[in-house]
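> my questions concern the predicted model and sequence given below.
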Amino acid sequence: MKVKSVIIACLLFAASAQVKAQSYRDFAHVKQLSKSAPYDNAGHQSFPDFTYQSQLSPQLIGLRQAFNLDSVAGKGSQTDRAIRLLNWFHNQVPHQDTLNIDSLNAMNVISFYRSHKVGQGCYVLSIGMNDIFLAMGFKSRTVICFSDAYPVAHGGHVVNALYIDSLNKWIYIDPQENAYMKDEKGLFLSIEEVRQRIIDGRPIILNSTANYHNIPTKKEDYVYTFLAEHLYRMICPVVSEYNSQTITPGKVFTYVELLPVGSKDPKADRFETSVSKRYSVITYHTNNSNLFWKKP
């Protein structure tokens, strides 16, 4: 009887999981994301190689020492150390929709909050997180995510892609929500894998410590509503370094944008090719996700 009960319970659990996966695919933004064309990984678009600042640069050494990041990261695997850094930075500066500060770097982001008690938006938080990872010797990118809304982009979200050598892959990191995700086997997921699993209805496990202002993050809202809307087109700075996004007179910002085949690209953001009085933007576009997520 006990064995029979266990079998019945397992069958019921499997059926429940299947229904839940199906219900997630019924979410409006999941349906919309699922309609997007696939990437063209046979395409040969060319753009500059992504570069990552050495942790030996004076600015990153200063950041590492100022906040004792070696102690924050502690010992253990790359993922153990990275998650401690994520948790620490998430607790240093809360999310707040406000105007960007002038100097977009981790030192200023943290110092500004300590002196003014004003948080920062997801874009600035991602930049700060990126600096911290670079200072600790990781390869990391800021990833700007938008929906397929056209001709005017609708909101957006900014996260980090962190390369883990021991896993031979990029993993998803979100400092705003203290979030990362795994599959049903406990393996860390990349941004690309999160996107595809949303489309396919495969399991996504959100870490239990994910939170927004100490309120636990609900996976249904965060993954299948918010992220499902904004994981359509993604933009990364070509140069990943301290102050890379700080605007200075005459500066040229270079980005690469990943789009599904046949996408229309809204120009209602700062990340499209343009020239202003203060700075210029050059944006390369690709439909090849393999090139975009090239290993560093």
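Structure's in. What do you need?

> could you use CA atoms for every contact and neighbour count after this?
Fine.

> leaving out sequence neighbours, find the closest residue to His154.
Ser147 (6.6 Å; CA to CA, 6 or more residues apart in numbering).

> tell me the helices and strands packed up against the host helix or strand of Leu33.
If you go by DSSP states H and E, Leu33 is part of helix 28-34. If contacts are counted by 3 or more CA pairs under 8 Å, 6 or more residues apart in numbering; DSSP states H and E, helix 28-34 sits against helix 191-200, helix 228-230.

> of all those, which one is nearest Asn168?
Asn168 sits nearest to helix 191-200 of all those, at 14.0 Å, using CA to CA.

> count of neighbours near Gly201?
Applying other CA atoms under 10 Å, we find 18 residues neighbouring Gly201.

> could you check how far it is from Val30?
9 Å (CA to CA, to the nearest Å).

> which residues do the two both contact?
Tyr24 (CA atoms under 8 Å, 6 or more residues apart in numbering).

> and the end-to-end length of stretch 245-265?
Stretch 245-265 end-to-end distance (CA to CA) = 21 Å.

> buried residues, that stretch. List them.
Buried positions in stretch 245-265, judged by neighbour count with 16 or more other CA atoms under 10 Å: Gln245, Ile247, Val252, Phe253, Thr254, Tyr255, Val256, Glu257, Leu258, Leu259, Pro260, Asp265.

> ok so Val158 is a helix residue?
No - assessed by DSSP: H, G, I helix; E, B strand; the rest coil, Val158 does not belong to a helix; its assignment is strand.

> okay, now it: neighbour count?
Quick note: Val158 (other CA under 10 Å) scores 24 neighbours.

> that one is in contact with Ser126, isn't it?
Yes - with contacts counted by CA atoms under 8 Å, Val158 reaches Ser126, the gap being 6.3 Å.

> who touches both of the two?
Thr142, Val143, Asp174.

> who touches the residue nearest to the first one when sequence neighbours are not counted in this structure?
Spatially, and ignoring its direct neighbours in sequence, Thr142 is nearest to Asn160 (4.8 Å; CA to CA, 6+ apart). Asn160 makes contact with Ser126, Met129, Asn130, Ser140, Arg141, Thr142, Val143, Tyr172, Ile173, Asp174, Pro175, according to CA under 8 Å, 6+ apart.

> another structure for you, compare them:
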Amino acid sequence: MKFKYALLSLALFTTASLFGQNKPQPAFTPYADNFSDKLQKAYDKRDAETGRKLVEDFATQYNKLSREDKVYFGGNITNAYYNLSCIYAITNSKEKALQYLDSAVVKGYTDYKHLGEDTDFANIKAEPGFTAIRTKIRSIGDYLYILQKAGKYNSAQKRVIPAFSYQPATAPALVALRKKFNLDSVAGTGTDLEKMKNLLHWVHNTVNHDGQHESGIKLINADEIIGAARSRKVGVSCGELASVLQDCYLAMGWKARKVYCFPKDSLKTDFDSHVINVVYLPANQKWIWMDPTNNAYVTNDKGEMLGIEEVREGLVNNKPLVLNTDANWNNRQVITKNFYLYNYMAKNLYMLYSPIKSEFDYQTPGKNRSVGYVMLLPLEYYVQTPDKTVNVNRETNTTVTRYRTNNAVQFWSVEE
């Protein structure tokens, strides 16, 4: 039998595979895998002393890693302390169980919900120390609670931000894209919404997602990303998939954006975020949610398509939300509503940002290029200033300007 949190760690690894994109560090992996197997056996035998020695040895080796590798294997050290705590809790060594559970929290354990449900801790759940630890992590690990607490924006705020703009379908690069990939045929002959869904499915099925490896693609546009993915047989990041779908929507004449979705991450330990799209549906006069990584869109209980702001508001106020039944990752793993909306996206809808310009190749770094973004922050967020930052990449001489706002109306404005 696997430990409960060992199973959770697999779920977390899968999450990184589904959504994030991290550089793998294989050199330490065999040792880490072997350690996990040995600790599993100690758990099965309820052998706390062997478990303690294994974890101490693992911590010694982990501390020798480079800073980058420590980040990559951070979940392993967290799991090690958590699982050792489980062994001590099962064997009713309460003081040691709480000691190592606290160590897990110090190393980054934040899963408030799982900790409350884990039956391994039945012997210590009534202990004040356990309650204190769980209360401590709620503000960093109960993602729906964090989002509901953050909640509000300020529609009256008047920070100056530039207007968003959308490249017209007559732009030569978009005309060529539409023709090359026969997007009219892909979209079909139905309503705008049906066409938008068809393009979502096509992008999802054409280019695989890979959250574990850098694609190496240098030009951020649909033609380059699709071509490289096909010719080199590589998967791409969620951001690259969103670039493809954005360009396809623009080529068909619809306004569309990439939207970067980020967690609060007050401890600066969560390196995972997600990138999806919104496309403007003229018939409904609204933005709607489209996620090419997961073939996903969201409706209310009446079947009406929702945008990011409506989904966020629905999570904050406990409104019914519905995920399409064919949402999936790489046509290999079903994506469930509870995980996707109430866990993963609840985490990553804390703050958002979008490129100021939605256009083919806009985000490709290059000499003397300028790229701008607008960040939408909840009032609760602890970093509200400055209103504008400017950074220059010395290697490419690319200038990146970021604007901050708390005004959701301004952020979601359609007018150019």
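In hand now; what should we look at? Since the structure is predicted, the reported quantities are computational estimates derived from the model, not experimental observations.

> nearest to Asn290 of structure 1 among the shared contacts of Val158 and Ser126 of structure 1?
Nearest to Asn290 of structure 1 among the shared contacts of Val158 and Ser126 of structure 1, counting by CA to CA, is Val143 at 15.5 Å.

> and the gap between that closest one and Tyr52 of structure 1?
Applying CA to CA to Val143 of structure 1 and Tyr52 of structure 1 gives a distance of 14 Å.

> re earlier: would you list the buried residues of stretch 245-265 of structure 1 in CSV and tack on secondary structure and distance to Phe89 of structure 1?
Converted to CSV, those look like this (DSSP: H, G, I helix; E, B strand; the rest coil; distance: CA to CA, whole Å):
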residue, secondary structure, distance to Phe89 of structure 1
Gln245, coil, 19
Ile247, coil, 23
Val252, strand, 29
Phe253, strand, 26
Thr254, strand, 27
Tyr255, strand, 25
Val256, strand, 27
Glu257, strand, 27
Leu258, strand, 28
Leu259, coil, 30
Pro260, coil, 33
Asp265, coil, 33
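
> what's the most distant pair in the residues you listed?
The most widely separated members of the buried residues of stretch 245-265 of structure 1, counting by CA to CA, are Ile247 and Pro260 (29.4 Å).

> give me the subset of the shared contacts of Val158 and Ser126 of structure 1 lying in strands.
Thr142, Val143 (DSSP state E).

> coming back round to it: please tabulate the contacts of Asn160 of structure 1 in a markdown table and include neighbour count and distance to Arg84 of structure 1 as additional columns.
Below are the contacts of Asn160 of structure 1 laid out as a markdown table (neighbours: other CA atoms under 10 Å; distance: CA to CA, whole Å):
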| residue | neighbour count | distance to Arg84 of structure 1 |
| --- | --- | --- |
| Ser126 | 27 | 16 |
| Met129 | 28 | 12 |
| Asn130 | 29 | 14 |
| Ser140 | 27 | 15 |
| Arg141 | 29 | 18 |
| Thr142 | 27 | 19 |
| Val143 | 25 | 20 |
| Tyr172 | 21 | 15 |
| Ile173 | 28 | 12 |
| Asp174 | 22 | 13 |
| Pro175 | 32 | 11 |
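
> nearest to Ala37 of structure 1, out of those: which one, please.
Among the contacts of Asn160 of structure 1, and counting by CA to CA, the member closest to Ala37 of structure 1 is Val143, at 20.5 Å.

> quick one: stretch 63-71 of structure 1 aligns where in structure 2?
Taken onto structure 2 by TM-score structural alignment, stretch 63-71 of structure 1 occupies residues 177-185 there.

> and for the aligned partner of Val322 of structure 2 in structure 1, the neighbour number?
Matched by TM-score structural alignment, Val322 of structure 2 corresponds to Ile205 in structure 1. Neighbourhood size, Ile205 of structure 1 [other CA under 10 Å]: 18.

> report the contact partners of Ile205 of structure 1.
Met181, Lys182, Asp183, Glu184.

> one more time with 6 Å
Met181, Lys182, Asp183 (CA atoms under 6 Å, 6 or more residues apart in numbering).

> and what of Leu250 of structure 2?
Ala169.

> can you find the partner of it in structure 1?
Match for Leu250 of structure 2 (TM-score structural alignment): Leu134.

> and its match, that's in a helix?
Yes - counting by three-state DSSP, Leu134 of structure 1 is part of a helix.

> in structure 2, which residue range corresponds to the one helix or strand Ala161 of structure 1 maps to?
Assigned by DSSP H and E, Ala161 of structure 1 belongs to strand 157-164. Using TM-score structural alignment, strand 157-164 of structure 1 lines up with residues 274-281 of structure 2.

> run the chain-centre distance for the matching stretch.
Relative to its chain's centre, stretch 274-281 of structure 2 lies at 14 Å (CA atoms, centre = their mean, to the nearest Å).

> kindly report the same for stretch 104-122 of structure 1.
Using CA atoms, centre = their mean, the offset of stretch 104-122 of structure 1 from its chain centre is 19 Å.

> residues in contact with that stretch?
Val93, Pro94, His95, Gln96, Asp97, Gly128, Asp131, Val158, Gln176, Asn243, Thr246.

> in contact with the fourth one, which residues?
By CA under 6 Å, 6+ apart, the residues touching Gln96 of structure 1 are Gly119, Gln120, Gly121.

> tell me the counterpart of it in structure 2.
In structure 2, Gln96 of structure 1 lands on Asp210 (TM-score structural alignment).

> now its match: closest residue in space that isn't a chain neighbour?
Gly235 (4.6 Å).

> I'm done for today, thanks for sticking with me.
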